[in-house]
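Q: Have a look at this prediction, sequence included:
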Amino acid sequence: MTVELQEKPLHADLEAARGNAQAAGLPYAGSVTPQQAWALHQAGEAVLVDVRTGEERKFVGHVPDTLHVAWATGTSLTRNPRFVRELEAKAGKGAALVLLCRSGNRSAQAAEAAAKAGFAQVFNVTEGFEGDLDEAGHRGLRNGWRFHGLPWVQD
């Protein structure tokens, strides 16, 4: 017996991201900006999943009321071999997921791994929580979740 997941139509921002991803040959559904990710999360159109380490969430800050599934763990960023299983247990393969990390790099890797494991609607949040490095090697001054003034808390 086969069970098929009933997926609701994607929000226009996610459909646009999917089209851009297909055109660019990305191995996952696409990318959205931090502002789009927050709006999608608030509207219930996507589940926001923080894939940073527990330490990053605790000491750097995190978005309230979001899921956490670490792509890597510890200060050495050791790849979490249970990532896909944990993501499926917490969110399910049929949900539209937007993955957030520090800069958008690890979340892109996590999105690719999830897509390869059968998640059809997994998106990366560009810029990440802290944003890109500037010329002086600092984050948070050019772009990113916090730079855009989106909600976050810190322990």
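A: Perfect, thanks for sending it. Everything quoted here is computed from the prediction, not taken from an experiment.
Q: From now on I want contacts and neighbour counts done on CA atoms only, so please keep to that.
A: OK.
Q: what's the neighbour count on residue 43?
A: Residue crowding around residue 43 was assessed by other C-alpha atoms under 10 Å; the count is 11.
Q: The structure to be compared is supplied as follows:
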Amino acid sequence: MTDPDSYAGDKEVLEAWHLLTQNPNAVLIDVRTHAEWSYVGVPMFEDPARDVILVEWLSYPAMQVNADFGERLKKELDERNILPDAPLFFLCRSGVRSLHAAIEITKSWQGPCYNIASGFEGDMDSKLQRGHCNGWKQAGLPWRQF
């Protein structure tokens, strides 16, 4: 098991994508809400045999930490026969929620847990809009409507 006080760190979206596509054991976990998945879209792999795990870190609409996040994630990982030392990459809208989720799971996971720093939609631009500065969608990485 990893040191509970450590965490593998942030990865920018293109570096994360490279690591995810080069390692078939690496797992992408989207921790946004059901509403975000439905209305904004979800990341995907070009390989149809791989999927993205969707588990809310904060539950909508209260936006409180999902008390059974770790349990739900473990169930999803077990159902997919994910090796206990596989690298996990966490993604949210902008990299804040996914950072907290990655740090939390580091405490119970043997492999490295990474945060995808700019998230799915990225930072806000000068017009206070997301999706134009950085992030998964802006990088042109594969995604789909839910």
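A: Here it is on my side, so go on. Just so it is clear, the structure is predicted and the values come from calculations on it, not from any experiment.
Q: contacting residues around residue 84 of the first structure?
A: 113-114, 117 (C-alpha atoms under 8 Å, 6 or more residues apart in numbering).
Q: Among those, which one sits closest to residue 150 of the first structure?
A: Here the nearest of those to residue 150 of the first structure, counting by C-alpha to C-alpha, is residue 114; it sits at 25.7 Å.
Q: what do we get in the second structure for the closest one?
A: Taking TM-score structural alignment, the alignment pairs residue 114 of the first structure with residue 105 from the second structure.
Q: Distance check, that match against residue 6 of the second structure.
A: In this structure, residue 105 of the second structure and residue 6 of the second structure are separated by 11 Å, where distance is defined by C-alpha to C-alpha, to the nearest Å.
Q: Neighbour count for these two, which is higher?
A: residue 105 (22 against 12).
Q: element containing that one?
A: Using DSSP states H and E, residue 105 of the second structure falls within helix 97-106.
Q: swap in residue 36 of the second structure?
A: Using DSSP H and E, the element containing residue 36 of the second structure is helix 34-40.
Q: In that helix, which residues are buried?
A: Of the residues in helix 34-40 of the second structure, those buried under the neighbour-count criterion (16 or more other C-alpha atoms under 10 Å) are 34, 37.
Q: Aligned against the second structure, show me the partner of residue 124 of the first structure.
A: Counting by TM-score structural alignment, residue 124 of the first structure corresponds to residue 115 in the second structure.
Q: Mean deviation, whatever helix or strand its match lives in versus the first structure?
A: With secondary structure defined by DSSP H and E, residue 115 of the second structure is part of strand 113-116. Per the superposition on the first structure, strand 113-116 of the second structure and its aligned residues are separated by 0.5 Å on average (mean C-alpha distance after the TM-score superposition for the first structure).
Q: who touches that strand?
A: Strand 113-116 of the second structure is touched from outside by 7-13, 16, 87-92, 95, 98-99, 102-103, 105-106, with contacts defined as C-alpha under 8 Å, 6+ apart.
Q: again, only using 7 Å
A: When contacts are defined by C-alpha atoms under 7 Å, 6 or more residues apart in numbering, strand 113-116 of the second structure is touched by residues 7-13, 16, 87-91, 95, 98-99, 102, 106.
Q: Name the helix or strand for residue 72 of the second structure, please.
A: When elements are defined using DSSP H and E, residue 72 of the second structure is found to belong to helix 69-79.
Q: And that helix, what's buried?
A: Buried positions in helix 69-79 of the second structure, judged by neighbour count with 16+ other C-alpha under 10 Å: 69-70, 73-74, 76-77.
Q: Now do it: distance to the chain's middle.
A: Average the C-alpha atoms of helix 69-79 of the second structure, do the same for its chain, and the two points are 14 Å apart (C-alpha atoms, centre = their mean, to the nearest Å).
Q: same thing with stretch 102-119 of the second structure?
A: Taking the mean of its C-alpha atoms, stretch 102-119 of the second structure sits 9 Å from the chain's own mean (C-alpha atoms, centre = their mean).
Q: measure it end to end?
A: End-to-end distance of stretch 102-119 of the second structure (C-alpha to C-alpha): 13 Å.
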